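**Q** this is a predicted model, with the sequence first.
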Amino acid sequence: MGILYYYIFLVLGFLISWIYIQDRLEIKEKLLIVGCGQLGFKIGNALSKNFDVTGIKRKNITDGVQFKIFELDIFSERFIQTIQIINPHYIVYATAADNQSEESYQNAYVNGLSISIKAAMACCNIKHFFFISSTRVYGQKSDENLSEFTLPIPSDFGGIALLEGETILRNSTVPSTILRLSGIYGNNRRSMLKLATTPELWPENNRWTNRIHEDDAVRFLSFLLDSRNGETSLEPLYLLTDNSPATVYEVLNWIRSKLNFPEHPINAKGGLVGKKLISKIIPELNFYFKYSDYQKGYTSIINEH
């Protein structure tokens, strides 16, 4: 009888130890980033703690990378097979056009996206596909706020290609979400700071500007992934902007003041042009921007440098 109890306690001890170990074994879901430019790179590094992240990029990078990167072209014959081998749970399509040409936009946002969707459909693990799109799809000029519920009317080949890619994704069978990002800025995106100090290059017309700090873009994607894992259904579209439109002259003169330059007099030709972008969905979520306006964002950038 004593031997029986001994073996019972031995087995129980083994089971308890096994459960304890399993609870501490972190089995991460797989996240694939197609396109590891500045934004894709930041997404990969930020999410590598909670996901098994793999990136795909035409030219490999090693400096500061905290996740695996495969050197591979979307149009390679090995692309779909490689995606099937990775078999990700989530795909973030974050490629960018090589240049400002119609062909480049078609390749990045229509042809390349179509191939990636086809690859996702061949993966048994796939749970969700995220497409990093752009507010360039809104070609209309209006004094009214444009939101997720505004019908986009592209006015150039870039907006047309982006909207075509969005439509292809919406019509696929892959669960998906489109993120329309407004002007991305951050520590390594300092064009407005340079422009502020060279007023002779300022645009002739004052216009509305809209922006999203790259750190907030990454934080929002992480928020959506957490929501998806928490069984919360995601919207098919989010307009990712800080909800604080400002005129370009206002932003430039404010930056000048922070850099101790005198205010530059405004001699705008014509009236105010451009568009104002406001998300009507994000404010209803339990998400808050770290950089809720250009003052907070550019103050951080200026202090960093």
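**A** Now that the structure is in, tell me what you want to look at.
**Q** use CA for all of it now, contacts and neighbours both
**A** Noted.
**Q** all strands for the stretch 151-300 of the chain, in order.
**A** 176-181, 183-185, 208-209, 211-213, 237-240, 246-247, 276-277 (DSSP state E, counting those that start in this stretch).
**Q** ok, which of those comes nearest Phe261?
**A** strand 246-247 (18.7 Å; C-alpha to C-alpha).
**Q** re earlier: format the strands of the stretch 151-300 of the chain as JSON lines; extra columns: mean neighbour count and distance to Gly158.
**A** JSON lines is the format used below for those (neighbours: other C-alpha atoms under 10 Å; distance: least, C-alpha to C-alpha, whole Å):
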{"stretch": "strand 176-181", "mean neighbour count": "22", "distance to Gly158": "13"}
{"stretch": "strand 183-185", "mean neighbour count": "18", "distance to Gly158": "14"}
{"stretch": "strand 208-209", "mean neighbour count": "20", "distance to Gly158": "18"}
{"stretch": "strand 211-213", "mean neighbour count": "25", "distance to Gly158": "18"}
{"stretch": "strand 237-240", "mean neighbour count": "24", "distance to Gly158": "17"}
{"stretch": "strand 246-247", "mean neighbour count": "17", "distance to Gly158": "23"}
{"stretch": "strand 276-277", "mean neighbour count": "23", "distance to Gly158": "18"}
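**Q** ok, second structure coming up, stack it against the first:
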Amino acid sequence: MTVLIAGCGDLGTQAGLGFAESGHRVVGWRRSPGKLPAQIEGVPVDLTGDLPPIPSDTDVVVIALTADGRTEAAYRATYQDGTANLLDALARDGVVPRRIIFISSTAVHGNDDGGWVSEDSPPAPSTATGAVLADTEKMLAERAPQSVLLRLSGIYGPGRTRLIDQVRSGKVSRGAPHWTNRIHRDDAAAAIVHLAGLDAPAPAYLGTDAEPALLSDVQEFLAAEMGVQLQAGAAPDPALPATGKRCSNALLGSTGFRFAYPTYREGYRAVLQGSGVRHP
């Protein structure tokens, strides 16, 4: 069985290593394939251009793209146009994979009142980039009904230290209490491999850990772990209404998936201890 990973960056590479460990042939498409580990067959590809032949025995396709910027135009060129181009190439070559896994985002759920969302919550993106992802999801459902959407929350892990660096400086700004959702890179990659092996998956899953958390709680945890004193007056104002959303991973958990890092505490401790590497 061949697994094709279109967009073999940090997350795609980690997932590819998981597939390879299970004994599958893994082909990784990216613009700079020379950076891929030996377990993944790298092919130089720009998804917006002409695409190479797709192996005839491709059973699983993982679409894990990264836009060149956070603009609507960049997202549309990468996600919607790139995915459409890939579907055209599959049709051109007569390849019908058993499963297509599209890496989307919980941003398609635009809730910002601190409430809970799940796969049953209708997409209601509040940003132009989220709307592009929702449009791409709809296209996949129409053109490739075997697709499974994995809507990931904020990915953190090796080399992703923006919040750690912010807290280490001791300077954090706060206003209203803000709910956040996270998933460790390794758990996100493991979820991709897991969903590829399910017999009858749901059309979509929220890929997020087991504990939505207030941003201030995560900041205070990191400060305590690093022995950092946060600046005075950094606490959120409880009189203000909460923002953000709380994402449920109950459906993913019901499939038997188990998180290596079920909350931000285990995950960030691993990052602070230097566990793992970020793939270039």
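**A** Cool, got the structure. Computed from a predicted structure; not experimentally measured.
**Q** still on that earlier bit, out of the strands of the stretch 151-300 of the first structure, which gets nearest to Thr54 of the first structure?
**A** strand 176-181 (18.9 Å).
**Q** what's the average distance for that closest one when superposed on the second structure?
**A** Its matched residues in the second structure lie on average 0.4 Å from strand 176-181 of the first structure after superposition (mean C-alpha distance after the TM-score superposition for the first structure).
**Q** if we can go back for a sec, possible to save the strands of the stretch 151-300 of the first structure as TSV with distance to Trp254 of the first structure?
**A** Shown next, in TSV, are those (distance: least, C-alpha to C-alpha, whole Å):
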stretch	distance to Trp254 of the first structure
strand 176-181	23
strand 183-185	16
strand 208-209	14
strand 211-213	15
strand 237-240	23
strand 246-247	11
strand 276-277	19
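**Q** out of those strands, flag the one nearest Lys296 of the first structure.
**A** Taking C-alpha to C-alpha, strand 211-213 is the member of these nearest to Lys296 of the first structure, at 9.8 Å.
**Q** would you check the span in the second structure matched by that closest one?
**A** Aligned using TM-score structural alignment, strand 211-213 of the first structure spans residues 182-184 in the second structure.
**Q** what's the mean deviation for the matching stretch versus the first structure?
**A** Stretch 182-184 of the second structure, aligned to the first structure and superposed, deviates on average by 0.5 Å (mean C-alpha distance after the TM-score superposition for the first structure).
**Q** measure Gly227 of the second structure to Gly159 of the second structure for me?
**A** Look at Gly227 of the second structure and Gly159 of the second structure: by C-alpha to C-alpha, to the nearest Å, they are 20 Å apart.
**Q** between these two, which one's more packed in?
**A** Gly159 (14 against 10; other C-alpha atoms under 10 Å).
**Q** matching the more buried one against the first structure, which residue comes up?
**A** Checking TM-score structural alignment: Gly159 of the second structure goes with Asn188.
**Q** and the gap between its match and Asn60 of the first structure?
**A** Using C-alpha to C-alpha, we find Asn188 of the first structure at a distance of 19 Å from Asn60 of the first structure.
**Q** try Arg180 of the first structure
**A** 27 Å.
**Q** equivalent analysis for Asp156 of the first structure, please.
**A** Asp156 of the first structure is 32 Å from Asn60 of the first structure, by C-alpha to C-alpha.
**Q** do Leu15 of the first structure as well
**A** Distance of Leu15 of the first structure to Asn60 of the first structure, computed by C-alpha to C-alpha: 45 Å.
**Q** cool, and Ala196 of the first structure?
**A** Ala196 of the first structure sits at a distance of 34 Å from Asn60 of the first structure (criterion: C-alpha to C-alpha).
**Q** same check on Glu77 of the first structure?
**A** Distance from Glu77 of the first structure to Asn60 of the first structure, counting by C-alpha to C-alpha: 18 Å.
**Q** out of these two, name the residue with the larger neighbour count.
**A** A direct count of neighbours by other C-alpha under 10 Å for Glu77 of the first structure and Asn60 places Asn60 higher, at 14 against 10.
**Q** who's in contact with that one?
**A** For Asn60 of the first structure, the contact set (C-alpha atoms under 8 Å, 6 or more residues apart in numbering) comprises 69-71.
**Q** the second structure: which residue goes with that one?
**A** With TM-score structural alignment as the criterion, Asn60 of the first structure lines up with Pro33 in the second structure.
**Q** now swap in Trp202 of the first structure and tell me
**A** For Trp202 of the first structure, the aligned residue in the second structure is Ser173 (criterion: TM-score structural alignment).
**Q** from Ala38 of the second structure, how far out is its match?
**A** Ser173 of the second structure is 43 Å from Ala38 of the second structure, by C-alpha to C-alpha.
**Q** with neighbour numbers in mind, choose between the two.
**A** Ser173 (12 against 9).
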